[in-house]
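J.: Build the 3D model from these lines:
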Amino acid sequence: MFDSDSVVSLSNRVYRRRQIVNRVMLTLSGAAVAFGLFWLFWIIITLLTKGASALSFSLLTQPTPPPGADGGLLNAIVGSVLMAAVATLIGTPVGVLAGTYLAEYGNRGWLAPATRFLNDVLLSAPSIVIGLFIYAVYVAQVEHYSGWAGALALAIIVVPVVVRSTDNMLMLVPNSLREAAAALGCPKWRIITLICYRAARSGMITGVLLAVARISGETAPLLFTALNNQFLSFNMNAPIANLPVVIFQYAASPFEDWNRLAWAGAVLITLLVLGINILARSLFRNK
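T.: Have a look, this model is predicted:
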């Protein structure tokens, strides 16, 4: 005979066990989130505590000073903006076109899967390796450091981020939109530019913004390419100042005024990266 009471009691035991497991896992998940947020807030509070006092108008209007003198980070900010802008202009079209090929033309054959695999490898490659690569193929050949070399290194970092975001966003565009446009006689390239790009626009722009946020704080590749410059310079064919390298050098110096400028530069980069991430997630969240 089938005992309904035993089934109920068994189901109750199973339910209680699952409820306990669920509570344990929720507790562990919450603890992991709290652990990660603790370090994030600690880093931000430490940066603001040590760097907020050095934030001033002169920080944005004066170049880096010699030890014991007053100054700012104008030349480093200008150099970082120039190299990031050039890297974005170089890396974004390459990444968008490569991601478009993967999503729209790479449905068959071995090239698209191999490209995705290599792109993932490049996406996770240490930035210092990229800096050494540009040093070997460019800096060593022209025999001088330059802003162009730094921009090329940063562009290589931009490309895989844009490729991944473009590929993923275009893959999310429903095929029914493509089929409807093709049924009306629209050529493939117009389907991509007028329909697919518009549908995936928010995600693609978000990927570009996240790539800019990533290259804003890269130090290792610039040590082998752009190096540094103590003066305000717009010459991209010569060593040029940049915030990550200035922070690296000033933080390791024995001079307290340089240490304060290093903390101030770290605050500027942190606020920039946080601002770009917040902008990317809020501005295009519902589009």
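J.: can we go C-alpha only for contacts and neighbour counts from here?
T.: Will do.
J.: Now tell me what touches stretch 143-154 from outside.
T.: 79, 83-84, 86-87, 90, 130-131, 134-135, 138-139, 215, 221-222, 224-227, 235-240 (C-alpha atoms under 8 Å, 6 or more residues apart in numbering).
J.: An error on my part: the question was meant for stretch 27-47.
T.: Trp263, Ala266, Val267.
J.: From those residues, pick the one nearest Val158.
T.: Ala266 (21.2 Å; C-alpha to C-alpha).
J.: you'd agree that closest one is up against Ile247?
T.: Yes - Ala266 lies in contact with Ile247 (C-alpha atoms under 8 Å); the separation is 6.9 Å.
J.: Just name whatever secondary elements the helix or strand containing Ile247 is in contact with.
T.: Assigned by DSSP states H and E, Ile247 falls within helix 243-251. On a contact count with 3 or more C-alpha pairs under 8 Å, 6 or more residues apart in numbering; DSSP states H and E, helix 243-251 meets helix 74-100, helix 256-283.
J.: compare with the first, here's sequence two:
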Amino acid sequence: MSLLQRELSDVAMTPDNIRSKRLPLVTNLGIAVAALVVSAALVLGFSIGNWVLVVVLAVGFYLVGLLVVAGRVEGRRAGRDRMWKALIYSACVLAILPLASVVWTLVSKGYSRLDGEFFGTSMNNIGARDENGGAYHAIIGTLEQVGIATLIAVPLGVMGAIYLVEYGRGRFANTVRFFVDVMTGIPSIVAGLFVLSSWVLIVSPWFNDGQPRFSGFAASLALTVLMLPTIVRSTEEMLRLVPGPLREGAYALGVPQWKTILRVVLPTALPGIVTGIMLAVARAAGETAPVLLVAGGAAAINFDPFAGNQSSLALFVYQQAGDASRYAPARAWTAALTLVALVLILTIAAKLLARRNSLSK
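T.: Next up is the predicted model:
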């Protein structure tokens, strides 16, 4: 019998030695409980912290204990695998906790003014001792300003990204890409000052008998400046992810480049493009400084975005949070909850519309 045959016969593959030992669930839970007890005893016994430090130390003790016990039962490789898997799960939970905390805080503090009066009235003629008043004027302002900014920024951003990916070559394309990257980090106050100095102080007097005028449209222009780089960069990355053979197949059939982009490339990248657009919309809806600088804010309802001061939900939250009235904080929390719900509804609607495209499935 050869040496190889003897080795194979010594390690015959029977059902008994194929199976490996598994760490029981009870043991895993016991390690977690022991880690929590030891951590609480150290932190609370020596008065060196609160429950946050208890949880942090308990996670560390649990990972070490899991590595040791699982290494004894399942082997060192399986023990390391269990430890890293538990570490990844812990990091996931740690990342979700702030989001869950924000949502819980918004819902718990914002539900008190979820009534018809809040959504149907404005703050016009509402004093500090009046518990009434609502955010109807701010909701109208947000919808108009963000809507106009989206109508301007989305075509410009998508077409700019198409140019950079499909046509852009040379120094000009690199220059455009550089300025888009620079605009990505521009502070919102700078965008507001730019529109204030250019549109409000220079252009708007032409239409107002020589007098500068605040307006919701000016706020939309400032929000457009903030939305453009996000839309361009996200759309550019999604277009680059479209497989080259899709384009080559269309070109081989004699389809022009513009029709290939319109019928093949854009539908394929549509879900990612919609995600980038909604990120830009969410950022624009939450901006306060541009609206305060160029729209001025108003307590009354103004349906005309091209004339007169106009408010927004973000500005309404800012104003109510700094108001001395004891009824103002409840309005601020409800307005913040309304803003988050509005962005969530728009995002879900956009995702559902993008999913209907057959090429994106």
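J.: tm score of chain vs chain?
T.: Here the TM-score for the pair of chains, by TM-score structural alignment, normalised by the length of structure 1, is 0.85; 274 aligned residues with a C-alpha RMSD of 2.6 Å.
J.: what lines up against Ala149 of structure 2 once you look at structure 1?
T.: Aligning on TM-score structural alignment places Ala149 of structure 2 opposite Ala87 in structure 1.
J.: which one is that match nearest to, not counting chain neighbours?
T.: Spatial nearest neighbour of Ala87 of structure 1, excluding adjacent residues (C-alpha to C-alpha, 6 or more residues apart in numbering): Ala155 at 4.2 Å.
J.: To which residue of structure 2 is that neighbour aligned?
T.: In structure 2, Ala155 of structure 1 lands on Thr224 (TM-score structural alignment).
J.: Three-state assignment for its match, please.
T.: Of the three states, Thr224 of structure 2 takes helix under DSSP: H, G, I helix; E, B strand; the rest coil.
J.: Compute the distance between it and Lys351 of structure 2, please.
T.: Using C-alpha to C-alpha, to the nearest Å, Thr224 of structure 2 is found at 22 Å from Lys351 of structure 2.
J.: With Thr338 of structure 2 instead?
T.: In terms of C-alpha to C-alpha, Thr338 of structure 2 sits 20 Å off from Lys351 of structure 2.
J.: which one of these two has more residues nearby?
T.: Between Thr338 of structure 2 and Lys351, Thr338 has the larger neighbour count (other C-alpha atoms under 10 Å), namely 21 against 17.
J.: Identify, by residue count, the longest helix of structure 2.
T.: helix 76-110 (DSSP state H).
J.: returning to that earlier point: can you tell me which of the helices and strands packed on helix 243-251 of structure 1 is most buried?
T.: The highest mean neighbour count among those, using mean count of other C-alpha atoms under 10 Å, belongs to helix 74-100: a mean of 22.
J.: Report all helices and strands that that helix contacts.
T.: By 3+ C-alpha pairs under 8 Å, 6+ apart, helix 74-100 of structure 1 packs against helix 147-171, helix 201-215, helix 243-251.
J.: outside of stretch 25-35 of structure 2, which residues touch it?
T.: Counting by C-alpha under 8 Å, 6+ apart, Ala58, Val59, Phe61, Tyr62, Gly65, Leu66 sit against stretch 25-35 of structure 2.
J.: try 7 Å
T.: Ala58, Phe61, Tyr62, Gly65, Leu66 (C-alpha atoms under 7 Å, 6 or more residues apart in numbering).
J.: residues contacting the second one?
T.: In this case it means Phe61 of structure 2. Ala35.
J.: quick one: it from Leu94 of structure 2, how far?
T.: Taking C-alpha to C-alpha, one finds Phe61 of structure 2 at 16 Å from Leu94 of structure 2.
J.: now swap in the fourth one and tell me
T.: Shown here: Gly65 of structure 2 relative to Leu94 of structure 2, a distance of 20 Å by C-alpha to C-alpha.
J.: Equivalent analysis for the third one, please.
T.: With distances taken as C-alpha to C-alpha, Tyr62 of structure 2 is found 15 Å from Leu94 of structure 2.
J.: of the two, who's got more company?
T.: Tyr62 (25 against 11).
J.: For that one, give me its contacts.
T.: Ile31, Ala32, Ala35.
J.: Which one (most neighbours) among these?
T.: Result: Ala35 is most packed of these (other C-alpha under 10 Å), 24 neighbours.
J.: which position in structure 1 aligns with that one?
T.: So, by TM-score structural alignment, Ala35 of structure 2 is left unmatched.
J.: Over to Arg171 of structure 2?
T.: Under TM-score structural alignment, Arg171 of structure 2 pairs with Trp110 in structure 1.
J.: what angle sits between the helix holding Ile247 of structure 1 and helix 201-215?
T.: For helix 243-251 of structure 1 against helix 201-215, the angle by axes from the mean of the first three to the mean of the last three C-alpha atoms, to 10 degrees is 30 degrees.
J.: list the buried ones in helix 243-251 of structure 1?
T.: Leu243, Pro244, Val245, Val246, Ile247, Phe248, Tyr250, Ala251 (16 or more other C-alpha atoms under 10 Å).
J.: returning to that earlier point: would you point out the most distant pair within the contacts of stretch 25-35 of structure 2?
T.: Ala58 and Leu66 (11.8 Å).
J.: rewinding a little: which ones among the contacts of stretch 143-154 of structure 1 map onto helices?
T.: Reading helices off the contacts of stretch 143-154 of structure 1 with DSSP H, I get Gly79, Met83, Ala84, Val86, Ala87, Ile90, Ile130, Gly131, Ile134, Ile215, Pro221, Leu222.
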